[in-house]
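**Q** Please work out how this folds:
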Amino acid sequence: MRILIAVHGYPPEHNGGAERRAERTARAMAERGHEVAVVCIQTDNAEHTDLRITHSLQDGIEVWRMAFNGGANPDPLRWSYDHPELGAAVGRVIDAWHPELMHLFSGYLLGASTVDAAVARRVRVVIDLTDYWWHCHRINLLTPLGKRCDGPSQAGCARCHAEQHRRFRLPAQLSPHNADMAWSLVQPDNLLGPMLGLPAQASRAARLQAALAKADVLLAPSQFLADFYQRHGTNGKRMCVWRQGVELTQCPLRTNEATLRVGYLGQVKPHKGVDLLIEAWKKLRGTQPRRLEIYGSAAGEPDYERQLSQELAQLPDAAWHGTYQGSGVWDVLAGLDVVVVPSRWVENSPNSILEAQAVGVPIVGTKLGGIAELVEHNRNGLLFAVDDPNELAQNLQRLLDEPELLPHLRANAMPFLAHQAAMDRLEGLYQQLTRQQTPASNNERTSAHERNWGDTATPCHTSR
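**A** This is a model prediction of the structure:
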């Protein structure tokens, strides 16, 4: 098969969860003898205003990287999800390389135009729904003021988009009640609606929903995420709930120590709740030896980085180690007794949980979304209410005060899906899709999908 991987960033420059999954998928399929290429975004903040594309060979895989300046476009919101020049560039890659199938990870930055480019050329499309981007321009269902959103609406999304700008955000911070009252008056059928961007949000929702409908298969890493998309109009017949695999490259030897070693692994940003962990850490009592080890980058959040650095400097039993390369996670986990996932945003299927559980490291996590789907309280981990450092501190205190608790949680670590098994399953999906007759139109694509794939439940089981 000829497989095109499309993703908003690609290692080594970009190392988020979706980017790493895309790279692992590309590498695995190449190792299995398939021809694999990657198209990705190098930057959307380039100094030049035109879109430029470069080509290179990385680990034997052809990689096309695109660079442009999203803010320089005449309509930045629209071009963030429907970028005609970007779609044309992806089309040129497809014309030059002739893939049979495109696997799009997330959709962020690449948008609807990328899907259209593949469908117009009769290329099968698989979309990995790694986040909420198709319904939330901020990706994480958090407003600029840090409030959680239950789902999209025209007025809600317009307000969220407006409050990214200081002139709207500051009044909402100073007088939230009055801001709520004012926004309640904004409706699609009055003058305020068009002035404040409701039609633009409606256009975004319609455009992206139509793009999702053109995919042959949608993959969701958690039941929570699949349910969210189906509640907001996505056809469930196209959806498979497939937990991502864990690429366990080594089985680290763990040492039993008197010191409780607590860790955080991931982006160090406000929506990840690292400040909650530090606040909870300060509340711990007693003289039992303990260490807090934080791993991750605060890139793009200089104020947050400064705040956390100042707080950590006052804690002799805590350290911030920065980032590590992907395979280095096993060495990090070998030095930890528990991993804390204190997210404020509604996580889907965090790699940090799956990797920790693969080597028997319990989780203390937020009782929210995909975290609660993976962690059973008092079995393989402990759960606490979102934004509650007191309850997080209580859970950590239990690990200090109850010597039998940590061994119990370790012994009940959830089973995991090995990376190779996940790739076996994905390869089978690719083969089934490429064996189907290539549709001449999207209507035919839909009927073929429902006849040959959507009614077949065997490959679409949930794996924990």
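
**Q** alpha carbons only for contacts and neighbour counts from here, please
**A** OK.

**Q** Gln432: how many residues sit nearby?
**A** Number of residues near Gln432 (other C-alpha atoms under 10 Å) recorded here: 12.

**Q** got the buried residues for the helix or strand where Val93 lies?
**A** Per DSSP states H and E: Val93 is located in helix 84-97. By 16 or more other C-alpha atoms under 10 Å, the buried positions in helix 84-97 come out as Pro84, Leu86, Gly87, Ala89, Val90, Gly91, Val93, Ile94, Trp97.

**Q** From the contact counts, what lies against it?
**A** helix 111-120 (3 or more C-alpha pairs under 8 Å, 6 or more residues apart in numbering; DSSP states H and E).

**Q** Can you mark which positions in the helix it packs on are buried?
**A** Within helix 111-120, the residues that qualify as buried are Gly111, Ala112, Ser113, Thr114, Val115, Asp116, Ala117, Ala118, Val119, counting by 16+ other C-alpha under 10 Å.

**Q** now do stretch 144-163
**A** Buried residues in stretch 144-163 (16+ other C-alpha under 10 Å): 144, 149, 151-163.

**Q** Which stretches in the stretch 201-350 of the chain count as helices?
**A** For the stretch 201-350 of the chain, the helices defined by DSSP state H, counting those that start in this stretch occupy 223-231, 274-282, 302-312, 329-334.

**Q** so which of the ones you listed gets nearest Leu400?
**A** helix 274-282 (11.9 Å; C-alpha to C-alpha).

**Q** Kindly calculate the angle that the closest one makes with helix 302-312.
**A** Angle between the axes of helix 274-282 and helix 302-312 is 10 degrees (criterion: axes from the mean of the first three to the mean of the last three C-alpha atoms, to 10 degrees).

**Q** From the chain's centroid, how far away is helix 274-282?
**A** Its chain's C-alpha centre and that of helix 274-282 lie 23 Å apart, by C-alpha atoms, centre = their mean, to the nearest Å.

**Q** before we go on, could you also do this sequence so I can check it against the first one:
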Amino acid sequence: MTGKELAKKDVAKKEPAPKGSTARDKRVLIISHGHPTFSLGGAEVASYNLFNGIHDLPGWESFYLARVGPPVNRHKDSALMSLRQKEREILYYANDYDHFRCSNKNLPGLRQDFVRYVVDLQPDVINFHHFLGLGVETIFALKQALPRVPIVVTFHEYLSICHHHGQMVKTSRNTLCYKSSPAECTNCFPHIPESQFFKREAFLKTFLEMADYYISPSEFLIDRYVEWGLPREKFRMIENGLTVEDIVPPRPLPKAGRRNRFGFFGQVTEFKGLHVLVEAVSRVSEKDWGDDSALMIFGGNLERQPEAFQKKFNELTEKAGNRVRFYGSYRSSELPSLMKDVDWLIIPSIWWENSPVVIQEAFLHGRPIIASNIGGMAEKVTHNVDGLHFRNASVEDLVDRLTDVLRTPDLWDRLRARIKRPIDRRECARRHSEVFDALLAGKASEETSARAVSAQGTQVLDRAVAQPL
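**A** Just a heads-up that it's a prediction; the model follows:
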């Protein structure tokens, strides 16, 4: 099926406008680097929730275009496919990507399928939630094909700023990086000269500056990108919205029971700090931990991590013994049922984070959080209000926080009572629609001014021709 046929198929399923009306709903195309069906990351979940939230708003309809790659196989004749996704959802196969430049090396294929689909869809607004795997050139390609359509880029981490997986963490000992520069980046990657990092930064800024607006789920990330060189006036902070279904009540406690079930939800990577958490759990005293406390780990992808980290993590887990229970990966829809057995959520990330969706999910279900005191975690979790902070990457400080929790019976209730309910996907979509409407109004004003200037110029030219000097 061609891009035009896929676009027509999706658009045709929207209910028709009222009789006698010539207006159609405004169309927003959400572009993601992955679909939650195949890639369960925070950015994928956030973009998918927004996609559904926008379609819930009157006067709007949304479409979702997500990149897919191996192990999914490409269709023979087209990089576009549906794979039985829901209406208005299309997958685009891309697997020729330059990670250093965040660049798509298959530009003819990009124009052939990706751009053609978007042009046939004729969106009113395009919202990128990532260009990982797609290439930053996609911004230029769509701006060139649809120059009047506003393009919004939503940032979820620091990939444009930092070549180290966008973590802003030094490659040596994984210490925090406070500011990127060609010189600092070369220290992390000695085999790449400073000149290449300078060119990388200029290359990425060239395309990012083509976007009409930027959105970030945290003020911290905005500060980082402004410091890097993007204009602050083009940014707005909008928190990620959740798809709210059943809210899980507190875990029923046995008589004289304690709030001593700790949960970790996320990818098992070194940057997520799970090694810090497991070691801290193993070092809490027997008297405080007791026989009924437990750390419950819900996460996957350990097998994809560097061998050294796998070895270190397995050794720490073995040392912790029955204090740690590893449940493997989970799907987003399973989280409420898993949360019912958890009292506290722990986010021990050793990188800055931006706005982990799991924070909103924990708050939705009334679970206080113990988190690293840096970046978006420190911004979203307020110490001694709705959670606790511990010093980033400090096993000793996390041991102290766990001990405080286990020794203070009423702490959980006090923190839970101050948790504010996070916004849902509809409110998140409404805030985005304000940005989209403002951009559309601005574009309309620009076109009106351009037409007026053009008409005025034509009149002046006509007069000059009629009354030559």
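
**Q** Closest to Gln397 of structure 1 out of the buried residues of stretch 144-163 of structure 1?
**A** Taking C-alpha to C-alpha as the measure, Cys149 is the one of the buried residues of stretch 144-163 of structure 1 closest to Gln397 of structure 1, at 31.1 Å.

**Q** if we can go back for a sec, can you flag which of the buried residues of stretch 144-163 of structure 1 belong to helices?
**A** Cross-referencing these against helices under DSSP state H gives Gln154, Ala155, Gly156, Cys157, Ala158, Arg159, Cys160, His161, Ala162.

**Q** Asn187 of structure 2 and Glu447 of structure 2: what is the separation?
**A** 48 Å (C-alpha to C-alpha, to the nearest Å).

**Q** cool, Ala362 of structure 2 as well?
**A** According to C-alpha to C-alpha, Ala362 of structure 2 stands 46 Å off from Glu447 of structure 2.

**Q** for Ser103 of structure 2, same thing?
**A** 32 Å.

**Q** and the helices of the stretch 201-350 of structure 1, which is most packed in?
**A** Counting by mean count of other C-alpha atoms under 10 Å, helix 274-282 has the highest mean neighbour count of the helices of the stretch 201-350 of structure 1, with a mean of 20.

**Q** Need the residues that contact that helix.
**A** 264, 268, 292, 308, 311-312, 340, 342-343, 387-390, 392-393 (C-alpha atoms under 8 Å, 6 or more residues apart in numbering).

**Q** Which two of those have the greatest separation?
**A** Val268 and Asn390 (20.4 Å).

**Q** Looking at the two, which has the bigger crowd around it?
**A** Between Val268 of structure 1 and Asn390, counted using other C-alpha under 10 Å, Val268 has the larger neighbour count: 25 against 18.

**Q** correct me, but the more buried one touches Pro302?
**A** No - the criterion here is C-alpha atoms under 8 Å, and Val268 of structure 1 misses it with Pro302 at 10.5 Å.

**Q** can you name the two of the buried residues of helix 111-120 of structure 1 that are farthest apart?
**A** Farthest pair in those, by C-alpha to C-alpha: Gly111 and Val119, 13.3 Å.

**Q** what residue of structure 1 is the furthest out?
**A** Note on structure 1: the largest C-alpha distance from the chain mean falls to Thr287, namely 38.3 Å (C-alpha atoms, centre = their mean).

**Q** any idea how far that one is from Arg231 of structure 1?
**A** Between Thr287 of structure 1 and Arg231 of structure 1 the distance is 49 Å, computed by C-alpha to C-alpha.

**Q** likewise Leu374 of structure 1?
**A** In this view, Leu374 of structure 1 and Arg231 of structure 1 are 21 Å apart by C-alpha to C-alpha.

**Q** Could you do Val359 of structure 1 as well?
**A** Taking C-alpha to C-alpha, one finds Val359 of structure 1 at 35 Å from Arg231 of structure 1.

**Q** Mind reading off the mean deviation between the lengthiest strand in structure 1 and structure 2?
**A** Once structure 1 is assigned using DSSP state E, the strand that runs over the most residues is strand 35-43. Strand 35-43 of structure 1: mean distance to aligned residues in structure 2 after superposition is 2.7 Å, counting by mean C-alpha distance after the TM-score superposition for structure 1.

**Q** in the helix or strand just after that strand, what counts as buried?
**A** The first helix or strand that comes after strand 35-43 of structure 1 along the chain, using DSSP H and E, is strand 52-58. Neighbour counts using 16+ other C-alpha under 10 Å place Ile53 of strand 52-58 of structure 1 among the buried residues.

**Q** Not counting the very next helix or strand once past strand 52-58 of structure 1 itself, show me its contacts.
**A** Following strand 52-58 of structure 1 in sequence order, the next helix or strand is strand 61-67 (DSSP H and E). With contacts defined as C-alpha under 8 Å, 6+ apart, strand 61-67 of structure 1 is touched by 26-27, 30, 36-46, 51-57, 93.

**Q** In contact with Arg74 of structure 2: list those residues for me.
**A** Contacts of Arg74 of structure 2 by C-alpha under 8 Å, 6+ apart are Tyr93.

**Q** Please apply the same query to Glu44 of structure 2.
**A** Ser32, His33, Gly34, His35, Pro36.

**Q** What's the match for it in structure 1?
**A** When structure 1 is aligned by TM-score structural alignment, the residue opposite Glu44 of structure 2 is Glu19.

**Q** before we move on, back to that, can you list the helices of the stretch 201-350 of structure 1 in JSON lines and add distance to Asn351 of structure 1?
**A** Output for those, formatted as JSON lines (distance: least, C-alpha to C-alpha, whole Å):
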{"stretch": "helix 223-231", "distance to Asn351 of structure 1": "15"}
{"stretch": "helix 274-282", "distance to Asn351 of structure 1": "17"}
{"stretch": "helix 302-312", "distance to Asn351 of structure 1": "23"}
{"stretch": "helix 329-334", "distance to Asn351 of structure 1": "11"}
